[in-house]
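A.B. asks: Got a sequence here, can you model it:
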Amino acid sequence: MEFLLPLTSLIVLEIILGIDNIIFISILADKLPENQQNKLRYWGIGLAMIMRLALLSLLSWILKLDETLFTIFDTNFSGKSIILIAGGLFLLYKSTKEIYHKSELAEEQPLHTSKKPSFRKLLMEIIILDLVFSIDSIITAVGMVNELWIMYTAVIVTVGIMIFASKPISNFISKHPSFKILALCFLMMIGVSLIAEGFRFEIPKGYIYFSMAFAFFVDVVQIKTVPK
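C.D. replies: Below you'll find the predicted structure:
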């Protein structure tokens, strides 16, 4: 029974890291017609699982990503650093663009004349972020446990929880526009965190999640207290 503690710890960590993924997928799914939203969510989360399991089978290659490739101004850069910086920039770009569409562009184009994104385009964007989060997740998992089967089990259990939680989270974000903006700001913070980590400047994830949890609490209180 000694495996229970590392397995539970890894599942909890994977769920925390997976929240970013679910929020990103939920926001993109909201752009599609209702009959395609579940399909995009399941495809996105399913591909995340496949990607993580595939990367676990290439564990020796993944570990090499953490080796220094070059140094600039006394800062060491590895394959992981480059991927995190690229993923962080992509997340910042997408979050900023979505916030602009939800605020400024909504006033400029009230009739929503802009072209709707295709299912394939949104799925490709999800795959890009899946890759970034998967590599970060696998390297973190390797630092916690040694048994490969525990990593496989944690990934499968976590993906099952993500699939179960994705629709309620997506529906909640869709029904409350203020929470959608809050979620996008959360993704911007994660993007900054990824870039900082790529430059070897670690921002404790606890600070980010606590600040967002507090902002979420304030938003809930505001909704409950404002007269309808």
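
A.B. asks: Going by C-alpha atoms from here, please, whenever you check contacts or count neighbours.
C.D. replies: Fine.

A.B. asks: List the buried residues of the lengthiest helix in the chain.
C.D. replies: Counting residues, the longest helix in the chain under DSSP state H turns out to be helix 148-175. Buried residues in helix 148-175, counted by 16 or more other Cα atoms under 10 Å: 150-152, 154-156, 158-159, 162-163, 166-167, 169-170, 173-174.

A.B. asks: Please generate a structure for the following sequence too, so the two can be compared:
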Amino acid sequence: MQDIALLLQDPAAWIALVTLIAMEVVLGIDNLVFISILTNKLPESQREKARRIGIGLALVMRLGLLGTVAWIVQLTNPVFTLFGHGFSWKDMILIAGGLFLVWKATKEIHHSVDPEDKDGDFIASSATTTMGAAIGQILLLDLVFSVDSIITAVGMTEHVTIMVIAVIVAVSVMLLAANPLGRFIEKNPTVVMLALGFLLMIGMTLIADGMGFHVPKGYIYAAMAFSALVEGLNMMARRKKRLDRQAAEKHTRH
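C.D. replies: Have a look, this model is predicted:
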């Protein structure tokens, strides 16, 4: 408690805390998009429960990882060298996570656009998706993002207490936003395709980072924000056309 009181009196600690919370919330967007698409394949009665359990277990896992910060930092040490680049455990985790995201997003896009799959395999796939499988995939992806964010956080502050507070606040925001985002994505099919595109981009970014080609996160999120803005304008235009058509039909009847 004394350590926390001392941290609260340190302006640098407050700046680090606010910065870490912002970073964790932004990184949480990637997770939420994936969680929403994944849990929407479950029966409606199980979706909210799966989101809460998945995010709750992810919080426990992140807090557990924070207790092994010294070990996680060592994951950046090269294990072997290939094509002139030293690959660390962190690099291999990022590459594996990126490949998983690319595979998952490609599979979901295929199911969405292939009429034959939509009539057959897609329905079967949706029906066989279980809560356990969904939660397992949520935790798998969260592990990848957790390792990356913790290593980044260590470079911003040496206080584990600040990291813990930032993680708890960010995960609380995820819990509040998970259900509204899931319902929004379900009701707007075009948003689903846009979200899958985001997952493909994020997956390729993780692979590039693992290969030693760092892509500034600001560029990624700026592109995502611009795409979301364009889609928002398209949705407004479609809504206006629908309302105009309904008004015209009502006028014709009278």
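
A.B. asks: List the TM-score for the superposed pair.
C.D. replies: The TM-score (TM-score structural alignment, normalised by the length of structure 1) is 0.96; 227 aligned residues with a Cα RMSD of 1.2 Å.

A.B. asks: Is residue 57 of structure 2 in contact with residue 139, as I believe?
C.D. replies: Yes - taking Cα atoms under 8 Å as the definition, residue 57 of structure 2 is a contact partner of residue 139 at 7.4 Å.

A.B. asks: Return the list of helices and strands in contact with the longest helix of structure 1.
C.D. replies: Helix 148-175 of structure 1 sits against helix 4-29, helix 34-57, helix 177-198, with contacts defined as 3 or more Cα pairs under 8 Å, 6 or more residues apart in numbering; DSSP states H and E.

A.B. asks: State the span of structure 2 onto which that helix is aligned.
C.D. replies: Mapped onto structure 2 using TM-score structural alignment, helix 148-175 of structure 1 covers residues 160-187.

A.B. asks: repeat for stretch 201-211 of structure 1
C.D. replies: Taking TM-score structural alignment, stretch 201-211 of structure 1 hits residues 213-223 over in structure 2.

A.B. asks: before we move on, back to that, mean deviation of the longest helix of structure 1 from structure 2?
C.D. replies: Following superposition, helix 148-175 of structure 1 is found to deviate from structure 2 by 0.7 Å on average (mean Cα distance after the TM-score superposition for structure 1).

A.B. asks: Which position in structure 1 pairs with residue 35 of structure 2?
C.D. replies: Alignment note (TM-score structural alignment): residue 35 of structure 2 maps to residue 25 of structure 1.

A.B. asks: quick one: contacts for that match?
C.D. replies: Contacts for residue 25 of structure 1 (Cα atoms under 8 Å, 6 or more residues apart in numbering) come out as 40-41, 44, 126.

A.B. asks: same thing but 10 Å
C.D. replies: Contacts for residue 25 of structure 1 (Cα atoms under 10 Å, 6 or more residues apart in numbering) come out as 19, 37, 40-45, 122-123, 125-126, 129-130, 166, 170.

A.B. asks: What of residue 22 of structure 2?
C.D. replies: 16, 28, 166, 169-170.

A.B. asks: Could you list the buried residues of the helix ranked longest in structure 2?
C.D. replies: When structure 2 is parsed with DSSP H, its longest helix is helix 217-253. Residues of helix 217-253 of structure 2 classed as buried: 221, 224, 227-228 (neighbour count, 16+ other Cα under 10 Å).

A.B. asks: One more: stretch 66-74 of structure 1?
C.D. replies: So, applying 16+ other Cα under 10 Å, stretch 66-74 of structure 1 has no buried residues.

A.B. asks: Ok, stretch 104-120 of structure 2 next?
C.D. replies: Across stretch 104-120 of structure 2, burial judged by 16+ other Cα under 10 Å covers 104-106, 108, 111.

A.B. asks: Quick check: the two most widely separated of these?
C.D. replies: Greatest spacing in these, by Cα to Cα: 104 and 111 (10.7 Å).

A.B. asks: on that earlier part again, next, the angle helix 189-210 makes with the longest helix of structure 2.
C.D. replies: 170 degrees (axes from the mean of the first three to the mean of the last three Cα atoms, to 10 degrees).

A.B. asks: other SSEs contacting helix 217-253 of structure 2?
C.D. replies: In terms of contacts (3 or more Cα pairs under 10 Å, 6 or more residues apart in numbering; DSSP states H and E), helix 217-253 of structure 2 is packed against helix 11-39, helix 189-210.
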